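S.K.: coordinates for the following, if possible.
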Amino acid sequence: MTDNKKKKILFLCTGNSCRSQMAEGWAKHLKGDVVESYSAGIETHGLNPNAVKVMAEAGVDISGHKSENVNDLLHIQFDYVVTVCGHANENCPFFPGKAKVVHVGFDDPPALAKAVEGEEEKLNCYRRVRDEIRAFVETLPEVLINL
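M.R.: So this is what the prediction gives:
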C-alpha cells in the first residue's frame, strides 16, 4: 500500500448475522494494522450463534459484535464496500463519496446447514465458509484495488 492511511472497508450482507460478521472479525484480527473494518446488513437479524462459535474456534471473538443496519453507517466515508452475498449485492444502497462497491460472494452457512444432518455436520458448513472468508481477508486491501 502506498499511503499510511487505513482503508475503511464495509462488509455488507443481507442480515449482518453471519458472513459479514465473520469478514469484519477476520479483518480486525488479521488486517487491523491496514484496514478499518465494519459490517452491516440491508436488514438486521442479530448475530448467528454458530458464526460466533466457529469464529471462536479459530481464535476470533465476535461475540461482542452487534447487527448493524447499513443505513446507520452511510455517514462514514468508506474506501470499499464489499458485498458478501447476492441479495446485498443486488440491493446495495448508493454510497456517497468515493466508495468502490465490489462483490465477493460466499455461500450462506445457515442455508448449507439446512441440507445436512447432525450438529457437527452443520458446524462444518460454517467452518468452510469461515475459512473461505479468512482466505479472502488475507488478501486485503490489495486485492480490492484490482477488482
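
S.K.: please count neighbours and contacts with C-alpha atoms only from this point.
M.R.: OK.

S.K.: what segments of the chain are helices?
M.R.: If you assign secondary structure with DSSP state H, the helices in the chain sit at 19-31, 49-57, 86-90, 109-114, 119-137, 142-145.

S.K.: can I get these in CSV including mean neighbour count and distance to Lys8?
M.R.: Putting the helices of the chain into CSV (neighbours: other Cα atoms under 10 Å; distance: least, Cα to Cα, whole Å) gives the following:
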stretch, mean neighbour count, distance to Lys8
helix 19-31, 24, 11
helix 49-57, 18, 22
helix 86-90, 17, 18
helix 109-114, 16, 26
helix 119-137, 18, 13
helix 142-145, 12, 12
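
S.K.: just put the ones you listed in TSV and tack on distance to Asn71.
M.R.: Supplementary listing: those in TSV, determined by distance: least, Cα to Cα, whole Å:
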stretch	distance to Asn71
helix 19-31	15
helix 49-57	23
helix 86-90	13
helix 109-114	24
helix 119-137	24
helix 142-145	23
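
S.K.: nearest to Ile76 among those would be which one?
M.R.: Set against Ile76 and scored by Cα to Cα, the helices of the chain come closest in helix 19-31, at 15.7 Å.

S.K.: what sits up against the closest one?
M.R.: Residues from elsewhere that reach helix 19-31 (Cα atoms under 8 Å, 6 or more residues apart in numbering): 10-13, 35-41, 47, 51, 55, 60-62, 65, 84, 106, 108-109, 129-130, 133-134, 137-138, 140.

S.K.: please provide the structure for the following sequence as well, for comparison with the first:
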Amino acid sequence: MSDKRRVLFVCARNDARSLMAEALLRHADAEDFDAFSAGLEASEIDPRTLESLEHIGIDTEGLRSKALDEFAGQQFHYVITLCDKSSEEAARMPSSGEVIVWNFEDPVTSDKHEPFRHTLQEIHDRLHMFITVKTRS
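M.R.: You can find the predicted model right below:
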C-alpha cells in the first residue's frame, strides 16, 4: 500500500483544467501524491491543454479524459473541484478526507490572451501552495 496521498481533481468536462492540475501535480511531487482527474462527464481533451503542458516541459503521456463514475467506490485524501459546476455536484464525488473548492476560469471559453497558459500558471501557483501546506510534517 502506498503512503502517497491520493488527489482527485474534478471539473465539468475533464478537457482542460483538471487535466492540467493532474499533470502538474504529478510533475511537481510524484513522491508524496498520486494525482487523478475526472469530469462530471468525459470529453475530448482540448489540444491546447496538451500543447500548453508540453510547452513548459510537462509529460502528457497517458493523460485522457475520464468521467467521475470511473472512480466510484475509491477513496481519496483530497477531492479538489476546479469549477463552479463541479463544486455544485458534491454528492457525486468519491469519498475523501477533504473536499477543496478552487475556481478557475475555463480557458476554452476565455477571452484572455493565451488563456491556456494563463490558466496553467494559476493552477501551478495554487498547487505549489497546496503541496507546501500538505507536505509539512
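
S.K.: need the TM-score between these chains.
M.R.: Superposed pair, TM-score by TM-score structural alignment, normalised by the length of structure 2: 0.88. Supporting alignment: 133 aligned residues with a Cα RMSD of 1.9 Å.

S.K.: picking up where we left off before, so which of the helices of structure 1 gets nearest Pro96 of structure 1?
M.R.: Using Cα to Cα as the criterion, the shortest distance between Pro96 of structure 1 and those is 16.5 Å, found for helix 86-90.

S.K.: what range does the closest one cover in structure 2?
M.R.: Helix 86-90 of structure 1 lines up with residues 84-88 of structure 2 when matched by TM-score structural alignment.

S.K.: could you do stretch 17-27 of structure 1 as well?
M.R.: Stretch 17-27 of structure 1 corresponds to residues 15-25 of structure 2 when matched by TM-score structural alignment.

S.K.: from the chain's centroid, how far away is stretch 120-137 of structure 2?
M.R.: Taking the mean of its C-alpha atoms, stretch 120-137 of structure 2 sits 12 Å from the chain's own mean (Cα atoms, centre = their mean, to the nearest Å).

S.K.: stretch 92-108 of structure 2 now?
M.R.: Distance of stretch 92-108 of structure 2 from the chain centroid (Cα atoms, centre = their mean) equals 8 Å.

S.K.: got the end-to-end distance for it?
M.R.: The first and last residues of stretch 92-108 of structure 2 sit 24 Å apart, counting by Cα to Cα, to the nearest Å.

S.K.: show residues contacting it.
M.R.: Applying Cα under 8 Å, 6+ apart, the external contacts of stretch 92-108 of structure 2 come out as 16-17, 46, 68, 71-84, 87, 115-116, 119, 122-123.

S.K.: go on, stretch 137-147 of structure 1?
M.R.: Met1, Lys7, Ala23, Trp26, Ala27, Leu30, Lys31, Val34, Val35, Tyr80, Val102.

S.K.: ok, stretch 3-13 of structure 2 next?
M.R.: Outside stretch 3-13 of structure 2, the residues that reach it (Cα under 8 Å, 6+ apart) are 17-19, 21-22, 31-43, 65, 67-68, 75-83, 85-86.

S.K.: buried subset of those?
M.R.: By neighbour count, with 16 or more other Cα atoms under 10 Å, the contacts of stretch 3-13 of structure 2 hold 17-19, 21-22, 32-43, 65, 67-68, 76-83, 86 as buried.

S.K.: give me the subset of the residues you listed lying in strands.
M.R.: When DSSP state E defines the strands, the subset of those inside them is 33-39, 76-81.

S.K.: dump the residue contacts of Lys122 of structure 1.
M.R.: Shown in contact with Lys122 of structure 1 (Cα under 8 Å, 6+ apart): Leu112, Ala113, Lys114, Val116.

S.K.: redo that, cut-off 7 Å
M.R.: The contact partners of Lys122 of structure 1, taken as Cα atoms under 7 Å, 6 or more residues apart in numbering, are Ala113, Val116.

S.K.: and the one 4 residues further on, by the same measure?
M.R.: Tyr126 of structure 1 makes contact with Ala51, Val54, Pro109, according to Cα under 7 Å, 6+ apart.

S.K.: that one -> structure 2?
M.R.: Under the alignment (TM-score structural alignment), Tyr126 of structure 1 maps onto Phe116.
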